[in-house]
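Colleague: fold the stuff below for me.
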Amino acid sequence: MAQDYISYIRSKVGHDKILLNFAGGILADADGNILLQRRSDKGSWAIPGGAMELGESSIEAAVREFAEETGIKVSPKRLLNVYTKFDECYPNGDEVQTIVFLYEFIATDPYNIDGFHNEETVEVRFFSQDEISHLERISDKHRLMLDEYFADSFAMGR
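Modeller: From the prediction side, this is the model:
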């Protein structure tokens, strides 16, 4: 397929609400701080990840998207949870119910995030649990995922 899956589906349904599969992950540094990206589309802080493409597994999508959005090569350590009950509306009017596969990652290569940015990412930065609790520009979905990660307790059916 020449175009990405979301563009293809949107060419058929416009901005109507659809189910979309996403995958992403949490990477902690040696001090337990969590890497977040500030997204260029919404300006909010988020767990790095993105949409699955046709033919990809959730792990393949999570690893690919994490590298695209942070510049860091990772591998999955464990599946943390699957989130299926969150609605989202994007700045362009696209509506979705998201299905998110969330992994815990380890970095496979040394990395340097200083000054990293691209079309999707304004910046990336590590945050402590306390700093995350005070972030104002983070979605309820990502805040829940991070709260569950820090508690090491993941509720099913979310």
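Colleague: C-alpha only now, for contacts and for neighbours.
Modeller: Noted.
Colleague: hang on, residue 109 packs against residue 73?
Modeller: Yes - taking C-alpha atoms under 8 Å as the definition, residue 109 is a contact partner of residue 73 at 6.3 Å.
Colleague: so for those two, which residue has more residues nearby?
Modeller: Comparing residue 109 with residue 73 by other C-alpha atoms under 10 Å, the one with more neighbours is residue 73, at 18 against 9.
Colleague: next up, for comparison:
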Amino acid sequence: MATPDFIRELRASVGHQLLWLPGITAVVFDDEGRVLLNRRSDTGRWAVIGGIPEPGEQPAVCAVREVFEETGVRCVAERVVLVQTGDPVRYDNGDVCQYMDTTFRCRAVGGEARVNDDESLEVGWFDVDALPELHEFGLFRIKQAMSDGPAWFGTMT
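Modeller: Okay, the predicted model is just below:
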């Protein structure tokens, strides 16, 4: 994920110390029930779509924006799937962040799935019973997005 300018500015002042940041994840389904994934350029792994809201940006607006920016797909956010805080993450450059992720179930309404920026190597629609290898983070979010249950609140590991 590309580092937003406002975080670069914060890092100039705080160095590598822990930053507490909002994170947004979008689990996008099409009319056939397939889920939209991207293979990330930073890790080479398949993942659900996500990003960081800009200051003042509403979470659902961020989800829709991130999906379009990364995949070319237009979507609408339908509901909150989960809110979860993860463990701190240490990046190769020494930066430390901890994210509070809000995940949205989204519905595709237009566009064509394609690599739309430098954050993705590949983009595609997948049947939920034929997903590529995903980190548990993504699998859990897809499972929660498929359920009719209330939003899930907990911690990531």
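Colleague: so what sits against both of residue 109 and residue 73 of structure 1?
Modeller: The overlap between the contact sets of residue 109 of structure 1 and residue 73 (C-alpha atoms under 8 Å, 6 or more residues apart in numbering) is empty.
Colleague: show me what the longest strand seen in structure 1 is in contact with.
Modeller: If you go by DSSP state E, structure 1 has its longest strand at strand 74-89. Outside strand 74-89 of structure 1, the residues within contact range by C-alpha under 8 Å, 6+ apart are 59, 63, 66-67, 95-109, 141, 149, 154-158.
Colleague: what about 7 Å?
Modeller: Strand 74-89 of structure 1 is contacted from outside by 63, 95-108, 141, 154, 158, using C-alpha atoms under 7 Å, 6 or more residues apart in numbering.
Colleague: please name every helix or strand in contact with the lengthiest strand in structure 2.
Modeller: Longest strand in structure 2 by number of residues (criterion: DSSP E): strand 96-111. Contacts defined by 3 or more C-alpha pairs under 7 Å, 6 or more residues apart in numbering; DSSP states H and E place strand 96-111 of structure 2 against strand 19-29, strand 73-85, strand 89-90.
Colleague: deepest in the core, which of those strands is it.
Modeller: Stretch with highest mean neighbour count among these: strand 19-29 (a mean of 23; mean count of other C-alpha atoms under 10 Å).
Colleague: following that one, which helix or strand shows up next?
Modeller: Using DSSP states H and E, the helix or strand that follows strand 19-29 of structure 2 in sequence is strand 35-40.
Colleague: return the distance of that following strand from the chain's centre.
Modeller: Centroid separation for strand 35-40 of structure 2 versus its chain: 10 Å, with C-alpha atoms, centre = their mean, to the nearest Å.
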